[in-house]
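Peer 1: Would you be able to build a 3D model of this:
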Amino acid sequence: MAEHCTIQYDHYYDEFGSQFVLVAVYDDGRAIDELWSNSASLDDEQEVQRFGSAQLQKALTQMQRDGWQIEASEEQRSLETVPASEHVVYRLFKKL
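Peer 2: As a prediction, the model looks like this:
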């Protein structure tokens, strides 16, 4: 038997500027942990995006140290929005 988890990193735009959200979803959505979130004006967007990418890698590294294994990943970019939004998902499992 295995436990499952999804790490999801979203970067999107709304009326307030650029939004970044990093969450961990456990057991098919029954538990959700917000690991990091931030908003940025277009002036400091690249700095916040670099920090968000670093937080994603940090979360994945910690999950792997805790015994989780990556079973799949998926990245999507929406070309319908300008600038493009980004959605990255890592599916992990842990044998019990």
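Peer 1: only C-alpha atoms for contact and neighbour calcs from this point on.
Peer 2: Noted.
Peer 1: Over to residue 22. Which of the three states is it?
Peer 2: With DSSP: H, G, I helix; E, B strand; the rest coil as the basis, residue 22 sits in strand.
Peer 1: and this one, so I can compare the two:
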Amino acid sequence: SQPVPDNAIYQLADALKAVQGYEFPIKFTETTRAFFSMAALGSPAPLRTGITALLANPQDAAADKVVSSDKMMHSTLRTTCVATMVSAG
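Peer 2: The predicted structure follows:
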């Protein structure tokens, strides 16, 4: 085997980094909108304010940052994609 700078393993590593860095946009369904509307009622002030702002404008980056600091809320706001297994040789 002769090493080359552009091999399949490095391409796979680059693809994994791309997946890691990708953030799906916020998308409210009827169900998630109802969930977040109820969650806002029982949440502390910063989170409640962020949820309310996102419900009004899902593209509010500052509100997204606040709400997405909670990993459960982050993954409920949007589609997620996480690498969990890799097999290569």
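Peer 1: Drop the TM-score for these two in here.
Peer 2: The TM-score (TM-score structural alignment, normalised by the length of the second structure) is 0.26; 32 aligned residues with a Cα RMSD of 2.7 Å.
Peer 1: tell me which element residue 51 of the first structure is part of?
Peer 2: If you go by DSSP states H and E, residue 51 of the first structure is part of helix 45-65.
Peer 1: Now do the helix or strand residue 49 of the second structure falls within: which elements does it pack against?
Peer 2: Residue 49 of the second structure belongs to helix 45-56 when assigned by DSSP H and E. Applying 3 or more Cα pairs under 8 Å, 6 or more residues apart in numbering; DSSP states H and E, we find helix 45-56 of the second structure packed against helix 30-41, helix 61-67.
Peer 1: Quickly note the distance from residue 52 of the second structure to residue 67 of the second structure.
Peer 2: In this view, residue 52 of the second structure and residue 67 of the second structure are 10 Å apart by Cα to Cα, to the nearest Å.
Peer 1: neighbour-wise, which of these two wins?
Peer 2: Between residue 52 of the second structure and residue 67, counted using other Cα atoms under 10 Å, the more crowded position is residue 67 (23 against 18).
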